[in-house]
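1. what shape does this take:
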Amino acid sequence: MTQTTPAAVPAPAPPARRHRVHRAWSVVAVTFVTITGAAAFRSLPGLLGEPLHREFGWSRGTIGAAVSVNLALYGVTAPFAAALMDRFGIRRVVATALTVIALGSGLTVWMTSAWQLLLCWGLLVGLGTGSMAPALAATVTHRWFAERRGLVTGILTAASASGQLVFLPLLSWTVERHGWRPASVTVALAAFAVVPLVWLLLRDHPADVGTVPYGAQGFVPRPAPVAGAARRSLAVLSSSVRTPAFWLLTGTFAICGATTNGLVQTHFVPAEHDHGMPVTTAASLLAVAGVFDVAGTIASGWFTDRWDPRRLLAVYYALRGLSLFFLPMLLGPAVRPSMVFFVVFYGLDWVATVPPTLALCRERFGEDSAIVFGWVLASHQIGAALVAYLGSVARDVFGSYDVVWYASGALCAAAALMALVMRRGTPAGRALTGS
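-> Reported below is the predicted structural model:
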């Protein structure tokens, strides 16, 4: 008699895994809010020039000099801030930077002399903003993400640029109805309000909460603190300046800063006011640009994960230059469809250059990419500072901004050519970026 073997009973299926949102995305959310809140002050330069000129009699060149100091320090501080974050941690550096921004903004309400404007508006706020936004975005992306770095860079970059622009309607209304001092106090309070959020919710590294970077295959230990932040920043600069890629990146990014922060953000509202448009209306147009900047920068990050970042840069700069050549013909006392088109178009392109620029830094410079990007960003802000000042001088000399718009359009054409001649990094570097 044949013995029948009972059929094997299938093992019970393992319980379905619960998919939770990775902690890296909550860090991105906190960082986004932090950068947006801190960017409020950077909305003010284009709004306070006329009120300060009327109240104190300071020339536009004097006011433009304070803006230039602010913009230059914003960039020059960035590479040292990235090294400081490696030494002391993200939370400590960001909380300190926000406090300095709030103090600088709040102290302006008592100023009576131009040197105090340079101290508060130029020095303190320049150091505070430079110690945070660019280095913070680069450091968070590098530590918390092994994949989707282009997308995350786009999201955090949008926070910085859009925070500057979205605050414009509120601040312009405040300046017009209540004066420039309440606007400065508003910015100080906004910066102070973000400090507890940073301290309670932001974490320095995935290892601090027992997780891995998003997309990583295994646990990544927290690196030991790196002493000598200034020395390391200068050492990275010394090695990177020996490569043609560094100079091409700094050159294109200097033009980016000149044609955004230095040009449109600082001079668009005064230029429209020269043509009879109310300041609040012109500021609202820039706020619209800020809304579209979010979409444009996030899309640029998505593109950077998939396509050659050099060609993306060439397209962005070429289109930006073309739009600047047409801008003098669009300025007027009323909002016309052509001006709305310009604002939407320029908003989409405002800081779309950042994700591909940062991706190229990662390809070329690896673990030092955050510091190198800080130095590249320094050129961005030096370009912005020069145009913020020279644009004010040109307005005093020529009585209009037309020559500034045309010259900036030509610079964008040069940046497009520089992007095309840039060479890609090593295959290993490209793999690191996820491209």
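2. rest of the way, CA atoms for contacts and neighbours
-> Noted.
3. shouldn't R306 be within a strand?
-> No: assessed with DSSP: H, G, I helix; E, B strand; the rest coil, R306 is coil; it does not lie in a strand.
4. what about it, neighbour count?
-> For R306, the neighbour count with other Cα atoms under 10 Å is 12.
5. repeat for A191
-> 27.
6. for it, give me its contacts.
-> If a contact means Cα atoms under 8 Å, 6 or more residues apart in numbering, then A191 has 37-38, 98-99, 101-102 as its contacts.
7. now, which of those lie within helices?
-> When DSSP state H defines the helices, the subset of those inside them is 37-38, 98-99, 101-102.
8. of the contacts of A191, which pair is most distant in space?
-> G37 and T99 (12.1 Å; Cα to Cα).
9. more neighbours: which of these two?
-> G37 (25 against 22).
10. pretty sure the more buried one is touching L197, no?
-> No: look at G37 against L197 with Cα atoms under 8 Å: they stay out of range, at 11.0 Å.
11. and which of the ones in helices among the contacts of A191 is nearest to V209?
-> Distances from V209 to these, taken by Cα to Cα, are shortest for L98, at 24.2 Å.
12. and that closest one, how many neighbours?
-> 28.
13. give me the element the spatially closest residue to it that is not a sequence neighbour is part of.
-> Distances taken as Cα to Cα, 6 or more residues apart in numbering place A191 nearest to L98, at 5.6 Å, with adjacent residues excluded. Here A191, judged by DSSP states H and E, is contained in helix 180-201.
14. and the next element down the chain from that helix?
-> helix 229-240.
15. tell me what the following helix or strand past that next one is packed against?
-> Once the chain leaves helix 229-240, the next helix or strand it forms, by DSSP H and E, is helix 244-259. Helix 244-259 sits against helix 354-365, helix 369-398, helix 402-421, with contacts defined as 3 or more Cα pairs under 8 Å, 6 or more residues apart in numbering; DSSP states H and E.
16. buried residues, helix 244-259. List them.
-> 245-259 (16 or more other Cα atoms under 10 Å).
17. this one as well, want them side by side:
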Amino acid sequence: MTELEARRVTPGAGRRRLHPAWSVAAVTFLALVGAAAFRAVPGVLIDPLHAEFGWSVGTISSAIAINMALFGLTAPFAAALMERFGVRQVVAVALVVVAAGSGLTVFMTASWQLVVCWGVLVGLGTGSMALSLVATVTGRWFVTRRGLVSGILTAGSATGQLVFLPVVAVISERWGWRPASLGVAAAALAVVPLVLWLLRDRPSDLGVAPYGGTAADEPTGARIGVARLALRTLGSAARVGPFWLLVGGFMICGATTMGLLQPHFVPAAHDHGMPTTTAAGLLAVVGLFDLVGTVASGWLTDRFDPRLLLCVYYVGRGVSLMLLPLVWGSTPTASMLSFIVFYGLDWVATVPPTMALCRRYFGTAAPVVFGWVYASHQVGAALMAFAAGLLRDHLGSYDSAWYLGGGLCLLAALLSVGLRAPAEPISLGPPPRDGGTSSAR
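-> Predicted structure coming up:
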């Protein structure tokens, strides 16, 4: 055993004052924020696009839905790409694709072009990072503090989507939606040099062990094709019940955050006479409290049963959504501010415990498995984004969408408590030749 393998790396160990894992986490945080900037745009620009082009809310929502679906469905393949080609290369290319999709929107004149730019390009680019990047970085670089770090990185992704809203809203209101889109493209490109400079694939690239562990704790890289790895992992995971419980709960998580509140809160507030900039400011407050809530959730995940945490989060979210129709008004009230604060704390607090459960059930295959679980998150978001737009077009109100989301959250709470802790991680080996099912449950 080498000296590196024998030495347990802890803060302050050896000659390093700061373990490089923290530098990798910092640049990952910035990459996620930069990519998330564009995702702040759709909810603010629904009304301007409707006014300029005459496209219905349902038409614009369909582009948002495609974006969200591709964002999620790309994630497991992106995790496999990172295993095959490296994190730095995948993240840099993804940021460029996001910037291209955002910048090209200024030239669109037809709704299909909206689908290509907002839906396809940005969906693929952001999906190539998404939370599979979080799972990959925490799995490779951290042994201790994984819950805390996953909470911080997740908060960067989600908060980035929301804190840009006031800026985008002000720019759109004063100078139009095109300068807002170009500004978002610039924000994504600005992170690329930092990624190329500071982001590294594995601790062994710098001659260190993962934070809080030994060299033996660093996962071994994949040596098979990207698509094959992603699809084989899906086929194996789909044979066990816990995977579907995780998928069901996280699908509802996506439906009730990125699918419902993020794109439709601003137009719903506008329906009640609230100015767009005020509503965007409220969503930015959601982003700020999300940072607190997700980091706290990561800390709690290191100490409590993640299944029970998920149950509490979903019940609270469901009740708050069902109460939302009662607190709307033309100006923010105390009740609305209470909703905003709570929803911010709960926004993606579900991610650290869900990641922990993926690691608990699937061990070293967790990053790719979580990619598929997160794909379900975005499929749920896409379905709800489209459905909420249709409900608004046909019923003239978003009230039914809020009630639907609340009911789904209560279902997610039931799915979470249905998970049982395994004695050891489930082995995702090749499917049995006799056509039987895995014995692990």
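18. between the buried residues of helix 244-259 of the first structure, which sits nearest G296 of the first structure?
-> C256 (15.1 Å).
19. and the counterpart of that closest one in the second structure, how close does it get to L415 of the second structure?
-> Here C256 of the first structure is matched to C253 in the second structure, going by TM-score structural alignment. As for C253 of the second structure, its distance to L415 of the second structure is 12 Å (criterion: Cα to Cα, to the nearest Å).
20. count the neighbours of the residue mapped onto R423 of the first structure from the second structure for me.
-> Structural alignment (TM-score structural alignment) places R423 of the first structure against R420 in the second structure. R420 of the second structure: 13 surrounding residues under other Cα under 10 Å.
21. what's the nearest residue to R420 of the second structure if we skip its chain neighbours?
-> R420 of the second structure's closest residue in space is P242 (Cα to Cα, 6+ apart), at 7.8 Å.
22. wait, the one you found sits on L419?
-> Yes: under the contact definition of Cα under 8 Å, P242 of the second structure touches L419, with a separation of 6.1 Å.
23. tell me which element whichever residue in the first structure pairs up with L70 of the second structure falls in.
-> Residue pairing (TM-score structural alignment): L70 of the second structure is matched to L73 of the first structure. Here L73 of the first structure, judged by DSSP H and E, is contained in helix 60-88.
24. and that helix, how far from the second structure on average?
-> Here helix 60-88 of the first structure, set against the second structure after superposition, deviates by a mean of 0.3 Å using mean Cα distance after the TM-score superposition for the first structure.
25. stretch 101-112 of the second structure aligns to what range in the first structure?
-> The aligned range for stretch 101-112 of the second structure is 104-115, by TM-score structural alignment.
26. ditto for stretch 293-300 of the second structure
-> Using TM-score structural alignment, stretch 293-300 of the second structure pairs with 296-303 in the first structure.
27. got it, and stretch 188-205 of the second structure?
-> Counting by TM-score structural alignment, stretch 188-205 of the second structure sits on residues 191-208 of the first structure.
28. quick one on the thing from earlier: does the closest residue to the match of L70 of the second structure other than its chain neighbours belong to a helix, a strand or coil?
-> Spatial nearest neighbour of L73 of the first structure, excluding adjacent residues (Cα to Cα, 6+ apart): G126 at 5.0 Å. Put simply, G126 of the first structure is helix when judged by three-state DSSP.
29. quick check: the corresponding residue of the second structure for G126 of the first structure vs M68 of the second structure, distance?
-> Under the alignment (TM-score structural alignment), G126 of the first structure pairs with G123 of the second structure. Distance, G123 of the second structure to M68 of the second structure, using Cα to Cα: 6 Å.
30. those two: who's more crowded?
-> M68 (33 against 30).
31. pretty sure the more buried one contacts Y374?
-> No: with contact defined as Cα under 8 Å, M68 of the second structure does not count as touching Y374 (10.8 Å).
32. on that earlier part again, and the match of L70 of the second structure, how close does it get to T250 of the first structure?
-> Taking Cα to Cα, one finds L73 of the first structure at 16 Å from T250 of the first structure.
33. cool, and G366 of the first structure?
-> In terms of Cα to Cα, G366 of the first structure sits 17 Å off from T250 of the first structure.
34. can you check P182 of the first structure too?
-> From P182 of the first structure to T250 of the first structure the distance is 37 Å (Cα to Cα).
35. what about the counterpart of Q164 of the first structure in the second structure, neighbour count?
-> The equivalent of Q164 of the first structure in the second structure is Q161 (alignment by TM-score structural alignment). By other Cα under 10 Å, the residues close to Q161 of the second structure number 25.
36. same question, W302 of the first structure
-> For W302 of the first structure, the neighbour count with other Cα under 10 Å is 21.
37. mean deviation of whichever strand or helix holds it from the second structure?
-> For W302 of the first structure, the host element (DSSP H and E) is helix 279-304. In the superposition against the second structure, helix 279-304 of the first structure averages 0.4 Å from its aligned positions (mean Cα distance after the TM-score superposition for the first structure).
38. now do that helix: distance to the chain's middle.
-> Distance of helix 279-304 of the first structure from its chain centroid, counting by Cα atoms, centre = their mean, to the nearest Å, is 12 Å.
39. which residue in the first structure aligns with the residue nearest to R420 of the second structure?
-> So, by TM-score structural alignment, P242 of the second structure is matched to A245.
40. surely its match meets L420?
-> No: A245 of the first structure is beyond contact range of L420, at 11.6 Å (criterion: Cα under 8 Å).
41. what does F88 of the first structure align to in the second structure?
-> Match for F88 of the first structure (TM-score structural alignment): F85.
42. and its match, how many residues sit next to it?
-> Neighbours of F85 of the second structure (other Cα under 10 Å): 14.
43. thought D368 of the first structure was touching V236?
-> Yes: taking Cα under 8 Å as the definition, D368 of the first structure is a contact partner of V236 at 7.0 Å.
44. look up the closest residue to S400 of the second structure, ignoring the ones flanking it.
-> L391 (7.4 Å).
45. aligned counterpart of that neighbour in the first structure, please.
-> Aligned partner of L391 of the second structure by TM-score structural alignment: A394.
46. hmm, that match is touching V404, no?
-> Yes: when contacts are counted by Cα under 8 Å, A394 of the first structure is listed as touching V404 (7.4 Å).
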